[in-house]
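Visitor: What shape does this take:
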Amino acid sequence: MKLNNYEIKGIIKVALLFFAFLIGFSSLWFTNNLVKKLASQERDKIATWANATRQIASSDGDNDINFIYEIIQGNTTIPVILTDEKGEVIGSRNLDSTYNIVTDRKIEKKIEDMKAQNEPIEVLLEDGKKNIIYYENSLLLSQLKVYPYFQLGVIGLFLVMSYFAFSYSRTSEQNKVWAGMSKETAHQLGTPISSLMGWVDYLKESENNVPQKVLDEIDHDMQRLSLITERFSKIGSEPTLVSYNLYDVLEESVTYINNRTSIKVDISLKNEELFKKVSVNVNKPLFAWVV
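Guide: Reported below is the predicted structural model:
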């Protein structure tokens, strides 16, 4: 079965939409897997950091303190807060410089946020006490979580803009085609209409006993055809506005319609005096078309 252009365009649109969803799903799946791996690695780093902290707290001088300090100092990306079992802040790392762990009440809110984001890690000390490590995702991990949605948003915005651009281009092209066809129609109608008007003039001047009323009505219809031709020729062009009395323009259309409708139908203008006082800038052929 042969498909027409509209069916082919529909299939192409569905295919493009399918591939767009496939790209979006693949991006989300890949990024989510990457985020999970990074989150696992960060928790392992914090666990190592916690173990180093425990060894520092219980060190008797036999351990390699410098190596342990290097482990602790090696964390340069993950925000960490260390508290005792009573919740008193002992230390912190990679926090914003606006935090003051001694006097700032915001530190308590920060601890609650960290607790909600990641499960705290308890560090058991040799004296039976324990410290608690709170931490949150690094800036890189937080950005990676948001990145796929930002990427999809940009892709979606690009697709929407492309769709409207192509739609506008297609509509503009169609309008140009219709305007060209209208002008060509007006041009083709011009020749027979001119010929018919000549024949009407011939009938008026000849002695063929054609009633004058018939000739007048034929003449009115020819003028109407000329008006229609002029309307078609103006499609796609900037209309020229001329000042007319509103009553004269409306009365001309009403008179033409009344002469060609049933005698049971009467079309008339109300508030004629008001219309006679109004002048408007219109394109008469196009305005009469609307009326």
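Visitor: CA atoms for contacts and neighbours, from now on please.
Guide: OK.
Visitor: So which residue is smack in the middle of this protein?
Guide: The centroid of the chain falls nearest to Val160 when counting by C-alpha atoms, centre = their mean (5.4 Å).
Visitor: My reading is that that one is in a helix; is that accurate?
Guide: Yes - assessed with DSSP: H, G, I helix; E, B strand; the rest coil, Val160 lies in a helix.
Visitor: in the chain, which spans are strands?
Guide: 80-84, 89-93, 121-124, 130-135, 242-245, 279-282 (DSSP state E).
Visitor: what's the closest of those strands to Lys9?
Guide: Between Lys9 and the strands of the chain, the shortest separation by C-alpha to C-alpha is 40.8 Å, and it involves strand 279-282.
Visitor: in the closest one, what counts as buried?
Guide: Across strand 279-282, burial judged by 16 or more other C-alpha atoms under 10 Å covers Val282.
Visitor: what helices or strands is it leaning on?
Guide: Where contact means 3 or more C-alpha pairs under 8 Å, 6 or more residues apart in numbering; DSSP states H and E, strand 279-282 is packed against strand 242-245.
Visitor: The strand it packs on: how far from the chain's middle?
Guide: In terms of C-alpha atoms, centre = their mean, to the nearest Å, the gap separating the centre of strand 242-245 from the centre of its chain is 42 Å.
Visitor: what does stretch 30-41 give?
Guide: Here stretch 30-41 is found 32 Å from its chain centre; the criterion is C-alpha atoms, centre = their mean.
Visitor: Which positions in that stretch come out as buried?
Guide: Neighbour-count burial for stretch 30-41 [16+ other C-alpha under 10 Å]: 31, 35, 38-39.
Visitor: Likewise for stretch 244-251?
Guide: By 16+ other C-alpha under 10 Å, the buried positions in stretch 244-251 come out as 246-247, 249-250.
Visitor: now that stretch, how far from the chain's geometric center?
Guide: Distance of stretch 244-251 from its chain centroid, counting by C-alpha atoms, centre = their mean, is 44 Å.
Visitor: Contacts for it, please.
Guide: 269, 272, 275-282, 284, 288, 291 (C-alpha atoms under 8 Å, 6 or more residues apart in numbering).
Visitor: one step back: any chance of the buried residues of stretch 30-41 in CSV with distance to Ile12 as columns?
Guide: Putting those into CSV (distance: C-alpha to C-alpha, whole Å) gives the following:
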residue, distance to Ile12
Thr31, 28
Val35, 34
Leu38, 39
Ala39, 40
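Visitor: this one next, for a side-by-side:
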Amino acid sequence: MKFGPLSNETYKKILRFYLVMGSILLIIIFILYTNNYMQKRHLEAQTVPCLYGEYVHFKIEKKSDSGLCDYVEENIIGKIDYPVIVTDAEGKPLSWKNIGVLNNTDYNSLPESDREIIREKLCELKSKNNEVILTPVNDKSKIIGYVYYRESGDIELFKIVRYIELTVVFIFILIAFYISSLIKKIEKNNIFISLVKETSHQLGTPIASLIAWIELLRLKEPVPETVKVLDFMKTDVELLQKISNRFGKIGSKIKLKEEDLLQVIESVILYFDNRLPRMNNKIKIHLISKLKNNKIIMEKELIAWTLENIIKNAIDAMVEKGGDIIVLVFQSKDTVYIHVKDEGKGIPKSEFHKIFEPGETSKKRGWGLGLSLAKRIAEDYHKGKIKVLESNAGEGTTIEIALPVLKNIPGSDNLDIEV
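Guide: The predicted structure is shown next:
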């Protein structure tokens, strides 16, 4: 069986798989290595306290050579830099280091305050579970004492460092996946921008020709009914021209100016009112405005385009059963809100964000550009927000557009925005 060449997407999936598996393998190796290292260091850490305990007991019993005792005290015991307490078999402290009490006298000769410090430190070290049992070489069943200690600072630090390093590895993996996802989105976005601009370029000539042909027909056929039809045709062709111009603005600089938002919304609703389905089930669009001041800083053609996309989707969702579309406009503090509520099929909650991604569509026809461009216009160009405010299956959906009022910005009546 022969297989064709792998696609770029397949290569990306394979690369992503190996990246995940490599990261998991790296984490496993890191954990195994650090655990093995910690076990070795733990055993090494037990050796010195054990030697210290044996030294104390041998010195008490006067079994060790004085020269050897001096060597052990200077080169081994003297280098202990962590708390250690040696006790006899009954738990009475015999010797101690690095606990804040000098180790130059018998425990019973110490002041009560120093003995209290030793007892408290002994309880603390016992709770650490770092205990060495001292037994004679020739009788392992007999216990002659205990050594309690806290592991050295470098081991304690390494315990913390390994978790920090593991966290850094996870963060690195997350960043790698985020960058990969971001690059994919940028590539997808650039493809759609190129497609949009090319569409605008290709539509320009035939639209201009259609306008010319309509004017010619108007001159040759001055019959009232024909003129009325030609007027509707001209309106539709002019809308095509507007759409072409809007496509051309994607990826270019635009100017934001103070415009009448209510006027823009009314013109969009009027356009749809003249073309809504009139058979069987009816669809009606209602506008409710609570604005005190209709003027905001915006690019009116792009805002109109955004509303057209949202209302068109609402109509498509209601085409089978009809119903009402409510457009509510109001202002709260420095933000103007536009709510478009329909009585359509509804949107699953899992797809609330997905519907605004380029190429995402549930329709048989279309590129899935409408809502993605609406999101770009609202958020990137006007620094606002667009989202699914609420949606219930079989009851309808409410889309919210939030646009900031930019009147307080100096020169806001002529803002250049790179889009």
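Visitor: before we move on, back to that, distance to Leu22 of the first structure for the contacts of stretch 244-251 of the first structure - can I get that in a markdown table?
Guide: Converted to a markdown table, those look like this (distance: C-alpha to C-alpha, whole Å):
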| residue | distance to Leu22 of the first structure |
| --- | --- |
| Leu269 | 63 |
| Glu272 | 66 |
| Phe275 | 63 |
| Lys276 | 66 |
| Lys277 | 66 |
| Val278 | 63 |
| Ser279 | 62 |
| Val280 | 58 |
| Asn281 | 56 |
| Val282 | 54 |
| Lys284 | 56 |
| Ala288 | 54 |
| Val291 | 53 |
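Visitor: Let me know the closest of these to Glu7 of the first structure.
Guide: Within those, the smallest distance to Glu7 of the first structure is 38.3 Å, found for Val291 (C-alpha to C-alpha).
Visitor: which one in the second structure is aligned with Val200 of the first structure?
Guide: Aligning on TM-score structural alignment places Val200 of the first structure opposite Ile214 in the second structure.
Visitor: who's in contact with the residue sitting furthest away from the middle of the first structure?
Guide: Note on the first structure: the largest C-alpha distance from the chain mean falls to Glu207, namely 70.4 Å (C-alpha atoms, centre = their mean). With contact set as C-alpha under 8 Å, 6+ apart, Glu207 of the first structure has no partners.
Visitor: Tell me which stretches of the first structure form helices.
Guide: Secondary structure of the first structure by DSSP state H: the helices cover 5-57, 65-73, 106-117, 139-205, 212-234, 246-258, 272-276, 284-290.
Visitor: quick one, which of the ones you listed is nearest to Leu95 of the first structure?
Guide: Nearest to Leu95 of the first structure, of the helices of the first structure and by C-alpha to C-alpha, is helix 106-117 at 9.7 Å.
Visitor: name the helices or strands packed onto that closest one?
Guide: strand 130-135.
Visitor: a helix runs through His339 of the second structure, doesn't it?
Guide: No - secondary structure of His339 of the second structure (three-state DSSP): strand, not part of a helix.
Visitor: Neighbours of it, how many?
Guide: By other C-alpha atoms under 10 Å, 21 other residues sit near His339 of the second structure.
Visitor: Would you confirm that it contacts Leu403?
Guide: No - with contacts counted by C-alpha atoms under 8 Å, His339 of the second structure stays clear of Leu403, the gap being 11.5 Å.
Visitor: what sits in contact with each of these two?
Guide: Shared contacts of His339 of the second structure and Leu403 (C-alpha under 8 Å, 6+ apart): none.
Visitor: any idea what Lys145 of the first structure aligns with in the second structure?
Guide: Counting by TM-score structural alignment, Lys145 of the first structure lines up with Lys159 in the second structure.
Visitor: What count of nearby residues applies to its match?
Guide: The tally of other residues near Lys159 of the second structure (other C-alpha under 10 Å) stands at 14.
Visitor: one step back: so the match of Val200 of the first structure is in contact with Leu230, correct?
Guide: Yes - with contact defined as C-alpha under 8 Å, Ile214 of the second structure reaches Leu230; the gap is 6.5 Å.
Visitor: Quick check: of the buried residues of stretch 30-41 of the first structure, which lies closest to Val265 of the first structure?
Guide: Nearest to Val265 of the first structure among the buried residues of stretch 30-41 of the first structure, with distances taken as C-alpha to C-alpha, is Thr31, at 73.1 Å.
Visitor: Which position in the second structure pairs with that closest one?
Guide: Match for Thr31 of the first structure (TM-score structural alignment): Thr34.
Visitor: Do I have it right that its match meets Val161?
Guide: No - assessed by C-alpha under 8 Å, Thr34 of the second structure is found out of contact with Val161, at 10.3 Å.
Visitor: for the match of Val200 of the first structure, what are its contacts?
Guide: 230, 233-234.
Visitor: Now, of the residues you listed, which are buried?
Guide: 230, 234.
Visitor: Take the contacts of Ile214 of the second structure and write them to a markdown table, including distance to Leu166 of the second structure.
Guide: Shown next, in a markdown table, are the contacts of Ile214 of the second structure (distance: C-alpha to C-alpha, whole Å):
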| residue | distance to Leu166 of the second structure |
| --- | --- |
| Leu230 | 71 |
| Met233 | 66 |
| Lys234 | 66 |
